[in-house]
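> What shape does this take:
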Amino acid sequence: MSEIAPIPLSQLTTLRVGAAPERMIDAHTRDELVAALRDVWSDDGEWMVLGGGSNLLMGDEPFPGTVVRILTRGFEVVGGAREGRVRLRVEAGQNWDELVAWTVANGLAGIEAMSGIPGTSGAAPIQNVGAYGQEIVQTLVEVDLIDASTGEVSTVPAADLALGPRTSVLKRHYGSVPEREAVILSLTLELEQVGTGERPIRDARLRSALGVAEDAAVSLAWIRDHVLAIRASKGMVLDDPDADTHSAGSFFQNPILPESVARTLPDECPRWPVEPDLDPVVVIPLESYDGALPRVVSTRADVKVPAAWLIEHSGIEKGFRLPRSRAGVSTKHALALTNRGGATGGEVAELARFIRSRVAAEFGIVLQPEPVLVGVEL
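Take a look at the predicted model:
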């Protein structure tokens, strides 16, 4: 590991805000990363890790602690995959889209719909990254991580991470601490070997997003190209000259509401059923077990509604700005808050607070931020 002169976080985050921290360490290998974290934790001071900086809103005051930059890169094929599949172990600092491009070129399916998502691979399991019907939970096998409380490295199965809609036990949600304070060192994915030729798209959500008929056949490369085009049209692919891409992606989570609450929204508000939990823990006393399992009955009736729809229908249009603010809603997508040039973290937070208040006043729903907020409050 190497301690470097602190770099302003406005140069290292996609929202382009944040002062230089008190201290900064670069970790280029797994051993350096482990050593750096153990060293930082031994001092019991404030700390944070930084990957691609694409899901982060920093405050304007210098971070009063150590920032550890995860610069580990690379991935390799490992054993243990099921027939017709390949397992890849990916270092946490590996650029995510470069990984996706490699899998597509090599005919491995499972993450192609997540093309163009900025950031590093280690961040993917933390919030169960997903797009157009694919989520990391569908291909994640396990992660290697280091626990902040003990400094111990362990391999944790994906099933133990409680991966849900943009969440996991590792996610630092706004206003709360993660259930498990740990840093991902690497992740293992299992992808399907489908080749580079054309084949039908099984997922209806992806077919709908791409405008593809149920019986149409396309290649992984075709899917990637079209997903990138869709994301670019929404300002969700990093492009330095385009201020709409100077964002943290989707700033607010799509709310998941009880069906009874969703019914109070206007009929034209889109809503998608949330799949019920069909794998609950059922405890049957041994003395009463007769060889039959009780029928599983799900009582969940939740639906997801689009935050972008709520924002626009609360009176906030694409391109909206508060007076004299250099932060604004993207001109292409109402869910992205952008730095139009020289905005501060405070200006982005002010805009986010205003949007939350408008949606709450109009629909009675409090939107939750998706990025990690450090040194700033909504």
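
> Please count neighbours and contacts with C-alpha atoms only from this point.
Will do.

> For the closest residue to L9 other than its chain neighbours, which residues are in contact?
Spatially, and ignoring its direct neighbours in sequence, L9 is nearest to G18 (4.7 Å; Cα to Cα, 6 or more residues apart in numbering). Applying Cα atoms under 8 Å, 6 or more residues apart in numbering to G18 gives the contacts P8, L9, S10, L57, M58, G59, D60, E61, P62, T344, G345.

> structure for this one too, so we can compare:
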Amino acid sequence: MTSPMPLNFDLTGHNTLGLRASTHYARRIEDASELPELFAQAERDGLPVRLLGGGSNVILGEHYEGITALMATRGKSLSEGADGAVLLEAQAGETWHDLVTWTVAQGLWGLENLALIPGTVGAAPIQNIGAYGVELCDRFHSLDAYDRTTGSVVTLGAADCRFAYRHSVFKEQPGRYVVTTVRLQLKRNGEPELSYRELSGLGSVDHPARVMDAVIALRTSKLPDWRVLGNAGSFFHNPIVSATVGRAFGVANPTAPAYAQADGTIKLSAGWLIEQAGLKGYRSGPVGVSERHALVLVNYGGATRTDLMALAEHVVETVQQRFAIALKREPELL
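All right, here's what the predicted structure looks like:
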């Protein structure tokens, strides 16, 4: 097994929020076959274990008295199928955006709308990442995961993963599964997904690179670069409310974005709610609400989880008082 890193390993550079954080032990996992031994050793030593990929959708505490396993497995391959179908298989430690750009360079359609999302491949199905009209579940084929309950490797299909908006079985049973390999269904003769309003003006598109470039331009114009200003992207889910609540909200706020869902519910814009509540650009010490996008909370430097959660609570309470709508946090507390 890979040797453990030094005691009290600094994790400040291992989370995109840049929060001050450390772990008692850290272990870099370069092969999924190391996982059973890791958990067995941790059990013998009486230490808890948590997994960390790119640290892009997590909120780390100041110190973790256990082992943080840093997923660093690498590898990707393509299998050609009938009628231009291509099965992509990628290891959990691959960087998501790098994988997207690699598939686009191969002329493959499917992931171009999901460009520039930070994090690793293994984290993508946990969050069921999505952007600009596409969710991971739309391209999902299957995945392999180490099941800590049974001590075996299992293969899960889409139904097993129970995907929903920013949700999966991995959130229902946190800590049980360690995703090791993800398989996605792509196409060589695909068509662009341009249903998102800001992509609809692209017109005729004959290569996925054009969509990817447009998505990258949109994301960089709206979202601060986490490498410059610590953030986790969207900090709150877009709230989904009942038809009754949605209709009443629309009457009271006729200019507010609202999107009817297939089940009759209505999805509202969390960013709009926060901005209309007067919090865009709001700052509290080392943390604040981004001046560029109200849905993003940022770390101006030196912040801890305590600072960030106090800001998040203020945002939730302010929106609740102004609109009677409850916001829910998106990043996971580790």
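
> one step back: can you lay out the contacts of G18 of the first structure as a markdown table showing neighbour count and secondary structure?
Below are these laid out as a markdown table (neighbours: other Cα atoms under 10 Å; DSSP: H, G, I helix; E, B strand; the rest coil):
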| residue | neighbour count | secondary structure |
| --- | --- | --- |
| P8 | 15 | coil |
| L9 | 25 | helix |
| S10 | 21 | helix |
| L57 | 31 | strand |
| M58 | 28 | strand |
| G59 | 22 | coil |
| D60 | 19 | coil |
| E61 | 15 | coil |
| P62 | 16 | coil |
| T344 | 23 | coil |
| G345 | 26 | helix |
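
> And those, which is closest to P157 of the first structure?
Of all the contacts of G18 of the first structure, P157 of the first structure sits closest to L57, with 29.6 Å by Cα to Cα.

> what about the residue nearest to L9 of the first structure, helix or strand, and which?
Using DSSP states H and E, G18 of the first structure sits in no helix or strand.

> ok, R44 of the second structure - how many residues close by?
8 (other Cα atoms under 10 Å).

> what do you get for H226 of the first structure?
Look at H226 of the first structure: counted by other Cα under 10 Å, it has 15 neighbours.

> next one: stretch 229-243 of the second structure to chain centre, how far?
Distance of stretch 229-243 of the second structure from its chain centroid, counting by Cα atoms, centre = their mean, to the nearest Å, is 11 Å.

> Repeat that for stretch 188-202 of the second structure.
Centroid separation between stretch 188-202 of the second structure and its chain, computed with Cα atoms, centre = their mean, is 22 Å.

> can you check stretch 134-145 of the first structure too?
Remark: stretch 134-145 of the first structure is offset 12 Å from the chain centroid, using Cα atoms, centre = their mean.

> Kindly check the end-to-end length of that stretch for me.
For stretch 134-145 of the first structure, the first-to-last residue distance is 23 Å (Cα to Cα, to the nearest Å).

> residue range for it in the second structure?
Using TM-score structural alignment, stretch 134-145 of the first structure corresponds to residues 134-145 of the second structure.

> which one's the longest strand in the first structure?
strand 182-193 (DSSP state E).

> which residue numbers in the second structure go with that one?
So strand 182-193 of the first structure sits over residues 177-188 in the second structure, by TM-score structural alignment.

> which outside residues touch that stretch?
Contact partners of stretch 177-188 of the second structure, identified using Cα under 8 Å, 6+ apart, comprise 32, 51, 84-92, 107-111, 121-123, 139-148, 170.

> Now the buried members of these.
Buried members of the contacts of stretch 177-188 of the second structure, scored by 16 or more other Cα atoms under 10 Å, are 32, 51, 85-92, 107-111, 121-123, 139-147, 170.

> These in strands, which ones?
Using DSSP E, those in strands are 51, 85-91, 140-147.

> Just give me the closest of those to V245 of the second structure.
So of those, ranked by how close each gets to V245 of the second structure (Cα to Cα), first place is F140, at 32.8 Å.

> The closest one: what's it in contact with?
Counted by Cα under 8 Å, 6+ apart, F140 of the second structure has contacts A158, R183, L184, Q185.

> now do D26 of the first structure
M1, S2, E3, I4, V68, R69, I70, L71.

> Let me have those residues in TSV, adding distance to G116 of the first structure, neighbour count and secondary structure as columns.
Shown next, in TSV, are these (distance: Cα to Cα, whole Å; neighbours: other Cα atoms under 10 Å; DSSP: H, G, I helix; E, B strand; the rest coil):
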residue	distance to G116 of the first structure	neighbour count	secondary structure
M1	30	18	coil
S2	30	12	strand
E3	31	14	strand
I4	30	10	strand
V68	25	23	strand
R69	22	22	strand
I70	20	26	strand
L71	19	21	coil
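
> Closest one to V374 of the first structure out of those, please.
Distances from V374 of the first structure to those, taken by Cα to Cα, are shortest for V68, at 14.5 Å.

> just checking, that closest one touches H28?
No. Counting by Cα atoms under 8 Å, V68 of the first structure does not reach H28; the two are 10.5 Å apart.

> can you give me the helices in the stretch 201-350 of the first structure?
Here the stretch 201-350 of the first structure has its helices, by DSSP state H, counting those that start in this stretch, at 204-210, 220-233, 259-262, 307-312, 345-363.

> Point out the most buried one among those.
Among the helices of the stretch 201-350 of the first structure, helix 307-312 has the highest mean neighbour count (mean count of other Cα atoms under 10 Å), at a mean of 21.
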